[in-house]
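> This is a predicted model, with the sequence first.
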Amino acid sequence: MTAFIAQTAPRYMAANVATLRWMLERPRFHGIYLNTKLNPLTLEDYGAADGWRGPDWTYGWIQGRGLESLATHAAAFTETDPALTTALDDAGRALYGALDKLQGRDGHGYFRYGPDMQPVCGPDDGPLAQQVRGGDVFTYSDAFFAKGLICGAARYDPAELPRHLAALGRVIDAIGDDRFQMAEKVPLAPATAAAEPADFGPRMILLGAAGMLRRLRLAEATTYADGFIAHVLSHHLDRGTGLLRNVPGQDDCNVGHAIEFVGFALDHLGKNGDPQTLKALERILVASFDHGFAGPGIRLTVSARTGQPVSPFCPWWSLPETIRSAALAFEATRSTEALRIWQAADARFWDVYWRDDPPVAYQCLTPDGPVDYVPATPCLDPGYHTGLSLLAAARAAERISSVPTQ
């Protein structure tokens, strides 16, 4: 155990350094926006002929996540790699300014922007139209913009933090008021948002801001987080299996999202969380991993009724999220089950998914091998799912290793 944990932090941090340097060396869209668009199988850059995957389309999801990654990693490497911190800050400061201007148009960020940086909507393989302005409807893109802009403001523009915290608050309020729309490829509308199923995804993503806020010494803005955890445990937890149902009463379980929820909850609560809550979170982690870990990685969907995977797809992101969640769970409980999962996810990610040149993971595998399947956007990870998860796990490993053995 001790040997495994001791070697994880330097390995995780070295991988993040390599990925961040690779990303920073790539030409940016419009000279500002992060460019991680390349075919996950051939590793060739997408071109104009690749349509919605090509360079003409900028994804707000990815840019908001990327800003959170840039600012967070810049702080992390201040002492150990000041040159990298400087490069990250140069990119982060420019991206902060650009996203702040985009959001400043109407108070929203959008999933997909066209060549003129106007928001568009429509199916990936069909005609695109101008996206409806968000108004009182908020989305995942709003969440990722808000998180990224808070990280950016904390580092580059502290006087504007109250404005960005208020924007985050509006996204949080929209969830409770049924004004959060998950489907961003269709026109935004209050009726569409209100009619969507009560998936735990929005609460999970916004819960991810709580640990971030605490590290930025903004814990006073996390008062919503305990309620989000309680809501998910009360409404989505299948008591018989320990799985989280995407929607209460429905069968599908996105076990990767359940594991991500556990990580965000533990990041917020820390090892001093309520024992019963910590126990419930660990049960979700174990059930989600054990039911979903089949084939090359963690399946996208599992049936609550049968406990069996119902999707062949194993996207990369659920493994680093598992590494984070298991590391935080082990730190909190010293559970052998959490350590087992940490070790298993670590081994599978590095042995099967990771590619050293360039330092990125296969985007998706099935039992038949790598596939050209885009989980959400054609951009590879800008140091978010992989980078921030590995950073959190590395910090947990360092804290665990610093505690004297009893």
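Good, I have the coordinates. Numbers count the residues shown, from 1 in each chain.

> For the rest of this, base every contact and every neighbour count on C-alpha atoms.
Noted.

> Touching, residue 13 and residue 390? I think so.
Yes - applying Cα atoms under 8 Å, one finds residue 13 in contact with residue 390, separated by 7.3 Å.

> Please compare the first structure with the one that follows:
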Amino acid sequence: MQTHLAPEYQNTADGQAAEAILRKCVHCGFCTATCPTYQLLGDELDGPRGRIYLMKQVLEGQEPTRATQMHLDRCLTCRNCESTCPSGVDYGHLVDIGRKLVDAKVPRPAGEKALRWALKEGLPSPLFGPAMKLGQLVRPLLPQALKNKVPVPQDAGAWPARTHARKALMLAGCVQPAMSPNINSATARVLDAAGIQPVVAPAAGCCGAVKFHLNDQDGGKAQMRANIDAWWPYVEQGVDTLVMNASGCGATVKDYGHILRDDPVYAEKAARISALTKDLSELLPELVPVLKPRLQLGADTPALVFHPPCTLQHGQKLKGGVETHMAALGFAVRVAANEAHLCCGSAGTYSVLNPEISYQLRDRKLGHLAPAAHEVIISANIGCISHLQSGTETAVRHWVEVLDAALTSTG
């Protein structure tokens, strides 16, 4: 795609990066076929190709409008288009740049601005945990829209106390410990059973995705640098794996090297952290032979329906691993026959900012998952899990919780 940057964007890092991405686009439109918002809305400007044209216009000097901002806001950043694109267009990084440039020129209404501020400051805050506990206490009294965001309280179980020669860093995360604490403790118990000691750096916090994708990119980068500082002593001590059990966090941490590539202090460390980062499912090939003899799966073991998060299959390009290795462990697991590649509508804070589209996608996804009475839905990201659970009576769990339960039941 031929592009002529406006003078204000020439010789800027954002302008040059965006131009390089735009020049890969060949207008083919394959991306529209796999874009969730285009499928729902049928508007070219609510598909990747249309949004690319909008961002190109802004970069070439055309003034953006509220309509421009709205079409970019409606993007889930699911990156399905990247998996479909035959030309390798790096749409995810492009839309980060586009939103930043548009928001710099298009003021948001006060209410919208306040909501976005509350999300980016509230979700990573230490106060989120106490607020969630309070919400859970009064959950039966909450209106449905709020109840959807407040899961029932969950017992995390015990954290393993054994030590092992091999150690792996874990990111506790910001919302996950408050909303689904068992995911982290289940991960720790499964690693412990495989002879790997889970280690959490106390000073590590939010991965930075919440702020970064709400266009507080400086705030997001500050959180990324703080995490690198928290993890670096462990890296220097020889820890060679940073395990992520939330695929949204994993996709972001794997991107630290790109996001901080121009930082003279952190660029090299960020690249190293990204290289060490693995989704928990990437450890399954080595965990299966160790754990399988310890599992005794029986008639009461639920059958599983797997929803692969976008951040896993499109963001991290990890497809097939969870269902393949869970099946190798002896679980009955299937993936929806239709639209397994499409977003469930969670997409970080999207379900709060664009609830109508988000819930349409949730219900569409649940329809395709079509869980039977004896099945449990599994996924690999806290956002997907809580979002899907708000629309079904079927249990929705992280796959590691199911594996941990099978290990715990056999001692």
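That came in fine, so what should we check first? Everything numeric in this text was worked out from a predicted model, so none of it was measured.

> Any chance you could compute the TM-score here?
Scored against TM-score structural alignment, normalised by the length of structure 1, the superposed chains reach a TM-score of 0.36; 231 aligned residues with a Cα RMSD of 6.6 Å.

> rewinding a little: settle it for me: which of residue 13 and residue 390 of structure 1 has more neighbours?
Neighbours per residue (other Cα atoms under 10 Å) separate residue 13 of structure 1 from residue 390, with residue 390 holding more: 26 against 20.

> Can you tell me the element residue 38 of structure 2 falls in?
In the assignment (DSSP states H and E), residue 38 of structure 2 maps to helix 36-41.

> What is the subsequent helix or strand relative to that helix?
With DSSP H and E, the next secondary element past helix 36-41 of structure 2 is helix 48-59.

> Which positions in that next one come out as buried?
Within helix 48-59 of structure 2, the residues that count as buried by 16 or more other Cα atoms under 10 Å are 48-59.

> Dump those into JSON lines; add distance to residue 396 of structure 2 as well.
JSON lines is the format used below for the buried residues of helix 48-59 of structure 2 (distance: Cα to Cα, whole Å):
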{"residue": "48", "distance to residue 396 of structure 2": "30"}
{"residue": "49", "distance to residue 396 of structure 2": "34"}
{"residue": "50", "distance to residue 396 of structure 2": "35"}
{"residue": "51", "distance to residue 396 of structure 2": "33"}
{"residue": "52", "distance to residue 396 of structure 2": "35"}
{"residue": "53", "distance to residue 396 of structure 2": "38"}
{"residue": "54", "distance to residue 396 of structure 2": "38"}
{"residue": "55", "distance to residue 396 of structure 2": "37"}
{"residue": "56", "distance to residue 396 of structure 2": "40"}
{"residue": "57", "distance to residue 396 of structure 2": "42"}
{"residue": "58", "distance to residue 396 of structure 2": "42"}
{"residue": "59", "distance to residue 396 of structure 2": "43"}
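
> Now do the strands in structure 2.
Here structure 2 has its strands, by DSSP state E, at 166-170, 196-200, 242-244, 277-279, 303-306, 333-335, 375-379, 396-398.

> any chance of those strands in CSV, with mean neighbour count and distance to residue 361 of structure 2 too?
Compiled in CSV, the strands of structure 2 are given as follows (neighbours: other Cα atoms under 10 Å; distance: least, Cα to Cα, whole Å):
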stretch, mean neighbour count, distance to residue 361 of structure 2
strand 166-170, 19, 31
strand 196-200, 20, 34
strand 242-244, 25, 26
strand 277-279, 21, 25
strand 303-306, 23, 16
strand 333-335, 19, 17
strand 375-379, 24, 16
strand 396-398, 24, 16
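
> Let me have these in a markdown table, adding distance to residue 359 of structure 2 as columns.
Listed next are these as a markdown table, based on distance: least, Cα to Cα, whole Å:
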| stretch | distance to residue 359 of structure 2 |
| --- | --- |
| strand 166-170 | 31 |
| strand 196-200 | 34 |
| strand 242-244 | 27 |
| strand 277-279 | 27 |
| strand 303-306 | 19 |
| strand 333-335 | 21 |
| strand 375-379 | 17 |
| strand 396-398 | 16 |
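
> and of these, who's closest to residue 183 of structure 2?
strand 396-398 (6.7 Å; Cα to Cα).

> Just the residues contacting that closest one, thanks.
183, 376-382, 385-386, 388-389 (Cα atoms under 8 Å, 6 or more residues apart in numbering).

> need the strands for structure 1, in chain order.
In structure 1, the strands defined using DSSP E lie at 58-59, 112-113, 119-121, 129-130, 252-253, 293-294, 297-298, 302-303, 314-315, 354-355, 360-361, 364-366, 369-370.
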